[in-house]
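S.K.: Can you look at this prediction? I've put the sequence above it.
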Amino acid sequence: MDLGFDRQKYIRLQSEHIIARRGDIGGKLYLEMGGKLFDDFHASRVLPGFDPDTKIAMLEQLRDELEILPCIGAKDLQRKKVRADLGISYDEDLLRLIDAFRERGFLVEHVVITQFEDTNAEAVEFAERLTNLGLKVHRHFVIEGYPSNVDRIVSPDGFGRNEFVDTSRDLVVVTAPGPGSGKLATCLSQVYQEHQRGVKAGYAKFETFPIWNLPLEHPVNLAYEAATIDLDDVNVIDHFHLSAHGESTVNYNRDVEAFPLLKSMLERVTGTVPYQSPTDMGVNMAGYCISDDAACRAASVQEIIRRYYKALVDEARSGTEDTTLSDRAAVIMAKAECSTADRAVVAPALAIEEKTGQPGAAMQLHDGTIVTGKTTPLLGPSAGMLINALKHLAGIDRELHLLSPEAIEPIQTLKTEHLGSRNPRLHTDEVLIALSVSAAASEEARRALAELQNLAGCDVHTTTILGSVDSGIFRSLNMQVTSEPKYWKKQLYRKS
């Protein structure tokens, strides 16, 4: 993939802009971090050159001046909400993030649990767990009438009830495992309580997408819409900014709709409002760091198609006839003037299924080569495709058996006769384990294993919905997988 984003320019420009905004505020700045601070895989996919940890690398320029304040929603704890891209729950991801921040030398001492209620057993238990781990836990409560009842919100019975976080640095980055965690309310509550204590404090927002200074229907911004179809987010022109400054900028509907209330709350809390629009509140410099617009457009089109397939698969898994999300994703594809035919791995995978009458898979390597896999008595299509890709990258003859039938059959016997599996074919994880064992005696197997690192970022398409094992392996290898929205066999119960 061609690079389209200047990472080093972004790190420099973004850190400088945050420092400037703190100077404009003239006191303590609570900076709401929209999106993911770590592992921002969406940004890395649509802005080639933006590594998943670019934002945290940018904040490292300010490490000695800031502290990080994570928050998590009590309702997400109760629902046991899972971060889809990593497959772990929000509570575990919060702990993972804190460890990662501390390993990089950031100050993290406090955690806020938002929308806390004593009847929420999961939130109470998690608060106790955090306390036992040595963190300072602060409860922010449900405020009746939030966000419309400004009189109640900005009062001792609203923000005033929340447990104050006594931060020690003048730049406080508020982050969370995912959207809807209460970052904005945490920031405003803290700003309110700081002012009650005679400390000047302000608020700003760092939201990467949509990119405010790109056109409304630029593929990068459309890819953000596709990524948030379950949240009903829609990119819109910020009419407040257009009216105040005569400049057309892009924001998303929830921020624009909420701006009058947010402006009212900020004015009530601080006595003044430095912002005339949602765009004014932001500090995002990503748009200035796009070095190749065509590369970012192409990458974003692929992301839009992937999101369409994800919506289709999610609907198929749910077993309902509701096609709301895939319909929305289809509309976004139409806006981007693309279709599934623009995803290079789709047609080859479907061709394998049509030819063999059984599931197929296809992968596009970084040099553009398409590698396929078919269903055999020994291997599933994903496992076969993976082996073929490693052979190609290592320069090994495709006809050479890296894994002999004699090596595979004992694994099949173990699965079917002792572990209760009805499927004798090897999954991708079993193939990789067998390949690792073979590498002890086989130079070819060692060479093939060494090529695993070169699969990151490769596109894959399968003609059936993947099981959790194969999905997990592809996710661990950082490969971009789509699937046709169907199972190979109809059955009510599916064992991972």
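M.R.: Sure, I can see it.
S.K.: From now on I want contacts and neighbour counts done on CA atoms only, so please keep to that.
M.R.: Will do.
S.K.: Tell me where the stretch 201-350 of the chain has strands.
M.R.: Assigned by DSSP state E, counting those that start in this stretch, the stretch 201-350 of the chain shows strands spanning 201-206, 235-237, 250-252.
S.K.: Buried deepest among these, which one?
M.R.: strand 250-252 (a mean of 25; mean count of other Cα atoms under 10 Å).
S.K.: And that strand, what does it pack against?
M.R.: Contact partners of strand 250-252 among helices and strands, from 3 or more Cα pairs under 8 Å, 6 or more residues apart in numbering; DSSP states H and E: strand 235-237, helix 278-281.
S.K.: closest to residue 467 out of these?
M.R.: strand 235-237 (33.8 Å; Cα to Cα).
S.K.: just checking, what packs against the helix or strand encompassing residue 445?
M.R.: Using DSSP states H and E, residue 445 sits within helix 443-450. Here helix 443-450 touches helix 381-394, helix 428-438, going by 3+ Cα pairs under 8 Å, 6+ apart.
S.K.: Out of the ones you listed, which gets nearest to residue 77?
M.R.: Short answer: helix 428-438, nearest of those by Cα to Cα, at 30.7 Å.
S.K.: Return the distance of the closest one from the chain's centre.
M.R.: Computed by Cα atoms, centre = their mean, to the nearest Å, the chain-centroid distance of helix 428-438 equals 29 Å.
S.K.: Report the inter-axis angle for the helix holding residue 445 versus helix 428-438.
M.R.: Interaxial angle, helix 443-450 versus helix 428-438 (axes from the mean of the first three to the mean of the last three Cα atoms, to 10 degrees): 130 degrees.
S.K.: my read is residue 14 is in a helix, agree?
M.R.: Yes - assignment of residue 14 by DSSP: H, G, I helix; E, B strand; the rest coil places it within a helix.
S.K.: Pasting the second one now:
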Amino acid sequence: MKIGFDNQKYLKMQSEHIRERISQFGDKLYLEFGGKLFDDYHASRVLPGFAPDSKLKMLLQLADQAEIVIAINAADIEKNKIRHDLGITYDADVLRLIQEYRDKGLYVGSVVITRYTGQPSADVFKTKLEHLGIKVYRHYPIDGYPNNIAHIVSDEGYGKNDYIETTKPLVIITAPGPGSGKMATCLSQLYHENKRGIKAGYAKFETFPIWNIPLKHPVNLAYEAATADLNDVNMIDPFHLEAYGVTTVNYNRDVEIYPVLAAMFEGIYGYCPYKSPTDMGVNMAGNCIIDDEACQEASRQEIIRRYYQALNRVAKDKGSKDEVYKIELLMKQAKITTDMRSVVPAAVNLAKETGTPTAALELPDGKIVTGKTTALLGASAAVLLNAVKELGGISDDIHLISPTFIEPIQGLKTGYLGSKNPRLHTDEVLIALSMCAATDPNAKLALEQLPKLRGCELHTSVMLSSVDTNTFKKLGLHLTSEPIYENNRLYH
């Protein structure tokens, strides 16, 4: 992928800007971290060159001053909301995050369960965390939020929330994903700190939407596609336009909450230090784009991937058609079609020709290899073997795994393990390939090509099993699939 973003420039500019913001406030700063803190793969896909752990690297420079509070929406716990890039629930991701932060040397002070209304699963999660020695606080829905400012900024509004005990001057509020209540947690804390006579400030660190590129730039449209299930909408910041006469981009939830924040600051300081939602942010990403066309193309590809993900969720009764319709609208605005993802027509056309499930994989040099389902291998396993052959310069007529080697594995699957599908999945193929590599130089050479697949594009003509999907994720492939089951069955 062509590099379009200067990550080193970003690290320098962003860390300096955050330090400047911290210095503007006295006793304490609540810094809302939007997106992913150390595995921001969306940013790395739409801004090629952006390192997924850039935010973490900046935060580590402030580790002695900072503590982390993780927010999770009680409704997300109740409905077992999945973080799609990792395939785990939000509550499981909270535990993962705590462990990851601790392993990196960062202090996690507590977890706050937001929008709590007595959800049983939230109570179970709270008890689990407390047994692990983690402090847990609860925040509640507020009637009239976000418009009834007088009620919100009162003892019956934010005053009902638990006060989160913190010990560091910089408090990072983060979460497993969007809609977790990070900003509301910050505002609630400002209210409680003010009652305790502590001068506290607030700032927002969120990569998207990027405020100083056009509203309909593909990078910003890709953010809308990523949050289509939340009904987030990018918009011109009307407060910034009025204050400065300059057009900047923000999104609806920040614009809606700005009057609340402004009113709270007026109660704390007698004035609001921010004239607009854009002023609240500290994002420098837009200043570090060095190849705009590369970022535009990467973002167009991301929108198509998000579209297929939404289609797959609908096919599995796990998503909403409204999400699909919204992304289709974004695609029209950006003049995008699915055929612009070159692996899509390659896989779909081959499936029509052969009448079997197929897969197409685009290699780093742009060449596309394909695979189809056979008696021995599924399409995913076939395209994987064909890809490593091509990358290793191995002749197509060479068997990396002998059929006589595959057949006993098939016998094990169907005869002893009760599987109805004798064909090898991708993980089974990789294990067989690694065993062959001990004695076969070609298999060894093929295995050594796997790292080259990271970041490559892959499309399949049918939805894959969780086994194949997870294997491709581990290999770093960008996978999409047609919203079609391989078999017309009632239960999958």
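M.R.: That came through, no problem. Keep in mind it's a predicted model, so treat the numbers as computed, not measured.
S.K.: before we move on, back to that, for the strands of the stretch 201-350 of the first structure, give me TSV that also has distance to residue 456 of the first structure.
M.R.: Output for the strands of the stretch 201-350 of the first structure, formatted as TSV (distance: least, Cα to Cα, whole Å):
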stretch	distance to residue 456 of the first structure
strand 201-206	28
strand 235-237	30
strand 250-252	31
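S.K.: so residue 467 of the second structure makes contact with residue 427?
M.R.: Yes - the criterion here is Cα atoms under 8 Å, and residue 467 of the second structure meets it with residue 427 at 7.2 Å.
S.K.: neighbour-wise, which of the two wins?
M.R.: residue 427 (15 against 12; other Cα atoms under 10 Å).
S.K.: Show me what the more buried one lines up with in the first structure.
M.R.: Using TM-score structural alignment, the partner of residue 427 of the second structure in the first structure is residue 429.
S.K.: Now the closest residue to its match other than its chain neighbours: which helix or strand?
M.R.: Among residues not flanking residue 429 of the first structure along the chain, residue 473 sits closest, at 6.5 Å (Cα to Cα, 6 or more residues apart in numbering). Using DSSP H and E, residue 473 of the first structure maps to helix 468-476.
S.K.: helices and strands around that helix, which ones?
M.R.: Helices and strands touching helix 468-476 of the first structure, by 3+ Cα pairs under 8 Å, 6+ apart, are helix 428-438.
S.K.: how close does the helix it packs on sit to the second structure?
M.R.: Mean deviation of helix 428-438 of the first structure relative to the second structure after superposition (mean Cα distance after the TM-score superposition for the first structure): 1.3 Å.
S.K.: which other helices and strands contact that helix?
M.R.: In terms of contacts (3+ Cα pairs under 8 Å, 6+ apart), helix 428-438 of the first structure is packed against helix 381-394, helix 443-450, helix 468-476.
S.K.: residues in the second structure matched by the first one, start to end?
M.R.: Taking TM-score structural alignment as the measure, the second structure aligns residues 379-392 with helix 381-394 of the first structure.
S.K.: Which residues does that stretch contact?
M.R.: 357-361, 363, 369-373, 395-396, 400, 424-426, 429, 445-447, 449-450, 452, 460, 468 (Cα atoms under 8 Å, 6 or more residues apart in numbering).
S.K.: Give me the mean distance between that stretch and the first structure.
M.R.: Stretch 379-392 of the second structure sits 0.9 Å off on average (mean Cα distance after the TM-score superposition for the first structure).
S.K.: mean offset of the longest helix seen in the first structure relative to the second structure (after superposition)
M.R.: The residue-count maximum for a helix in the first structure (DSSP state H) belongs to helix 293-318. Its matched residues in the second structure lie on average 1.4 Å from helix 293-318 of the first structure after superposition (mean Cα distance after the TM-score superposition for the first structure).
S.K.: what comes up buried for that helix?
M.R.: 293, 295-316 (16 or more other Cα atoms under 10 Å).
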